[in-house]
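In: Sequence first, then the predicted structure:
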Amino acid sequence: MSYDVIISGAGPTGLMLACELRLHDVSVLVLERLPEPDLTVKAGSVNVPAAEAFYRRGLLPRLAAAQEQNMGMFRAFMKDRAKDAAPPPRFAGHFAALSLSGNNLDESDPELNGHGPVDRIGFVTQAQLEAILLERAVELGAEVRKGVEVTGFDTGEQVSVHTSAGTVEAGWLVGCDGGRGTVRKLAGFEFPGTPPEITGHQAMVEMTGAEGLGLGWITTPTGIYAHGPMPGRVLTVEFDGPPEYRDTPVTPGELEESIRAVSGVDVTITKVNSATRFTDNARQATTYRLGRVLLAGDAAHVHSPFGGQGLNLGVGDAVNLGWKLAAVVDKRLPEEVLDTYTSERHPIGAWVLEWTRAQIALMRPDSHARALRAVVADLVDTTAGTTYFVKKISGVWQSYDLPGDHPWVGRSAPDLELGDGTRLGDHLHDGRGLLLDLGGLPTTVADAVRTTCPEHPELPGLLVRPDGIVAWAGGDHLAEALTKWFGETTRH
């Protein structure tokens, strides 16, 4: 069979991209080399841009249910470990294993408000998100084949994708197969960056002696470790170079040795439910497209997991790329629109790499790094400091360089309450763009949604791209924005 798009990798990025493409009736095949879901503990939260993307596609109730399940486990864990302790302050994330307290957060900051229902969503694990997105991709008609590995491909007017189960044809191939995936390497993408210097372990285990471990992030003379917020979850960071092996199973003895080396606590691992090694290799492809081959997620950029940026960065890639690729497949927009995928997403990926490198520098056990860490710890423990770090981690600062003078242009659209009783996010479930006529459009556009916005009576209208980015909010650029992002009509 022949498909419009083949996606290599069924992680959150690949599945989100499949969902986005299927909203536009693009035929999609997702190939995943693993035969079963990877339940290894990885990312544990979603940031504001990712949560907004799920909200705009009608997935927020499923994420809310997963979050409630996690909160129940967290409350039980804290009750068992700290029976007489006062309730901990609201968790706001961490920077370089320095916990950010919600008690220090300036919640009046305008950038931390106005995101609608997504303000209540965050505590969702990667495994849960993959299950939600797999279910949704299949509902939308994407074909997902597990246990099938991409082994090569040839490009021309089409892409012939060679797999462990045979050859399949497609118009486009997108590598969402991770930092060590096949697609980027075979396509010849440049992947510069900095080498690793740590060995990290993250695992869900059953163990004895855990009562000697602290809760949350703990800094020790030999490294960093974390315990919780879920029962049996442990993470260690040792600054003794990268792991010798990346693909062999993590053994109980290896985990015991790492925990003891960093914490000094004599724990015994009785069962490993899931475990992984990680490091801080930080690299980024110089472009996200070579001809008919594109990259998204970890295939395009790798870094340490600190700050929880990787999962969210990949979701952002998928949401930015999906509607553009669909418009090219349907010949509604020229291929050149795919160049904006790199130009918009590459700077955000580069920022994430620098953000994670800075955290590694502060986590090192040498005396100079620890002296600087003490200074940053003082800053973190202030309202201004906590608010700064939370805003960075949350992703509310992200924007694209689009023409227009209004401060919303190039940024994620606020979830406006409209005069007809709906919210802006309600109009984006179908993955299409949105032109709101709020009473002041310079020309009549047949498929504009005509309503009002009591919160902003001065706003003549709003053009929102399918990824939720404001492309126009008044001024002289409406016709140009419509043509660039939507072709001859406004909703696709």
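Out: Yep, it's here.
In: use CA for all of it now, contacts and neighbours both
Out: OK.
In: check contacts around the residue nearest to Asp240 when sequence neighbours are not counted.
Out: Setting aside the residues directly before and after it, Asp240 is nearest to Ile198 in space (CA to CA, 6 or more residues apart in numbering), at 5.9 Å. By CA atoms under 8 Å, 6 or more residues apart in numbering, the contact list for Ile198 reads Val237, Glu238, Phe239, Asp240, Gly241, Pro242, Pro243, Thr279, Asp280.
In: second one coming, line it up with the first:
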Amino acid sequence: MHDVVIVGAGPVGLALACELGLAGCSVLVLERELALGSPLRAAPLGRRGLFSTSVEAFYRRGLLEPLLAASGPQVGFGAVPDEEEVPTRPRFGGHFAGMMLDRDRIDLGALPFRLSGPAPEAVLSDLEAVESVLSERAAKLGVEIRRGVPVSAVVQHDESVVAHAGTDTYEARWLVGCDGGRSTVRRLAGFEFVGTQPQFTGYTMQATVGGPDSLRPGFNLTPTGMYLRMPAEGHMAVADFDGGAFDRSQPPTREHLQEVLRRVSGLDVTIEEVHLVSTFTDRAMQTTAYRRGRVLLAGDAAHIHSPLGGQGLNTGIGDAVNLGWKLAATVRGHAPDGLLDTYTDERHPIGAAVLDWSRAQVATMRPEPYAQAIQAVVRDLIGTGDGATYVFGRLSGAWTRYDLGSGHPLVGRSAPDFLFEDGTRLGDLMADGRGVLLEFGTGRRLEASVTGWEGRIRYAAGPVADDLGSGAVLVRPDGVVAWAADRDPDREGFEQAAGRWFGGPAAAA
């Protein structure tokens, strides 16, 4: 019997598998597709943007360089800065409802508790590249991946859960569904899935178009919808406000795609040949909880929405990183009471906020006078420094803060990448998946307090380039600040926080 069975070998399932494998758990991943990768997951249709919180997750596990190598040149999007160069703004701004941000107006200094470091604000990659990097790391960690295994039933018992695939059965202590927007696990395990119905059918395609110069590059909001002409030759997307009627209802033929593109663009373009095409909608749904018994959900299995703003992959990676260490602690028997429940407590509000962000964009894009009036207001707002910085903060995850019950402004946020005088960064200390206690200064008052937690919490001390006004910081394995103290940290406060998130020290177990 495995500790955990994960259903779905996409980026979210593989990221979760890596987190669990890093903690020494026995992990089996079941994937219904036979082969790794497909044309729809490779560039250009598989292109995705990884924003700050996701890039930080790769960086903290030592996977940033492999990710950048697999993703290719980051021209105009994001790049690791030269050692002597400190970036003053991101290379990519993003958009809201197809209205692009002016990256020169984004003030990174206004984002909360940001310190420059090796991790860029964004990385342009594709699903195939992300999956290849995570698959290789998962294999090195002893994770087993079985492909061509479609799960047909999920049966829970008191101490285990069994996944059925044909005549084969796979038993584990826990099962996590990471099997996408049409999740089989979600349906089989009886999760409640609620939300709003679609306003449009979206098409993304690679096609040969006659007279491509007549289609303007970038996002184009029109009186009848939206189209996007991307840099890659023949790569475009179209949003047709038909109430989602066409999505997967019938194969999108060349003639149909041409008719939609002409109507939405208002141009007499000709699609000569369709090489690849997929459809999607802005249906926005979320499960009411992320756990039922011994079954949990992550990524699109737990929440779906339109791809506007590139939030889907990033939200899913956030789910995996948040869940991984908590489930591992539960498996290994040192999780404090209720730790696994904090996965839903923390990630469900994030998913709900992303759904509303998507809905707001769709409402702004609608081809009717009221929405077009809103577009004018939004353009004015994001044309300001405050507006552009706010939208970028939402896209990047910089504004994200979990409510951990502390008034300290750092607690609940992604930890800044503190730089010690010897050149060590916080990111360097997190590769093994442990929490980290940082004490700034030379007193080392808390060093003895880590006794008994060494296997779960690493200790590091010394002056840093910028301590942001703190004397000590406890960082969870997912990079979130669990506790912080001012210049005079106290042992009792640290031990209470450590017990809350990491369980009792080994000596007391």
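Out: Yep, it's here. Every value quoted in this text rests on a predicted model; they were computed, and no experiment measured them.
In: what residue of structure 2 takes the place of the residue nearest to Asp240 of structure 1?
Out: Here Ile198 of structure 1 is matched to Phe200 in structure 2, going by TM-score structural alignment.
In: Greatest separation within the contacts of Ile198 of structure 1: which pair is it?
Out: Asp240 and Asp280 (12.0 Å; CA to CA).
In: Could you check which of the two has the larger neighbour count?
Out: In this view Asp240 of structure 1 and Asp280 are compared by other CA atoms under 10 Å, and Asp280 has more residues nearby, 23 against 12.
In: My guess is the more buried one contacts His201. True?
Out: No - counting by CA atoms under 8 Å, Asp280 of structure 1 sits too far from His201 to count as a contact (11.8 Å).
In: what helix or strand does the most centrally placed residue in structure 1 sit in?
Out: Closest to where the C-alpha atoms of structure 1 average out (CA atoms, centre = their mean) is Asn312, at 1.1 Å. Asn312 of structure 1 is part of helix 310-329, with elements assigned from DSSP states H and E.
In: okay, that helix sits on what stretch of structure 2?
Out: Residue span in structure 2 matched to helix 310-329 of structure 1, by TM-score structural alignment: 312-331.
In: what's the mean gap between the matching stretch and the aligned bit of structure 1?
Out: Here stretch 312-331 of structure 2, set against structure 1 after superposition, deviates by a mean of 0.4 Å using mean CA distance after the TM-score superposition for structure 1.
In: show me where structure 1 has helices.
Out: Counting by DSSP state H, structure 1 has helices at residues 12-22, 48-56, 60-81, 126-139, 182-187, 252-263, 310-329, 339-363, 367-380, 383-394, 478-486.
In: Adding distance to Arg233 of structure 1, write the ones you listed out as CSV.
Out: Formatted as CSV, the helices of structure 1 follow (distance: least, CA to CA, whole Å):
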stretch, distance to Arg233 of structure 1
helix 12-22, 21
helix 48-56, 24
helix 60-81, 11
helix 126-139, 14
helix 182-187, 31
helix 252-263, 12
helix 310-329, 19
helix 339-363, 20
helix 367-380, 24
helix 383-394, 22
helix 478-486, 45
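In: What lies in contact with stretch 475-494 of structure 2?
Out: Here stretch 475-494 of structure 2 has contacts from 57, 321-322, 325, 404, 406, 408, 410-415, 430, 433-437, 445-446, 449, 469-474, 497, 501, using CA under 8 Å, 6+ apart.
In: Tell me the buried residues in stretch 180-198 of structure 1?
Out: For stretch 180-198 of structure 1, the neighbour count (16 or more other CA atoms under 10 Å) marks Gly181, Thr182, Val183, Arg184, Ala187, Phe189, Phe191, Pro196, Glu197, Ile198 as buried.
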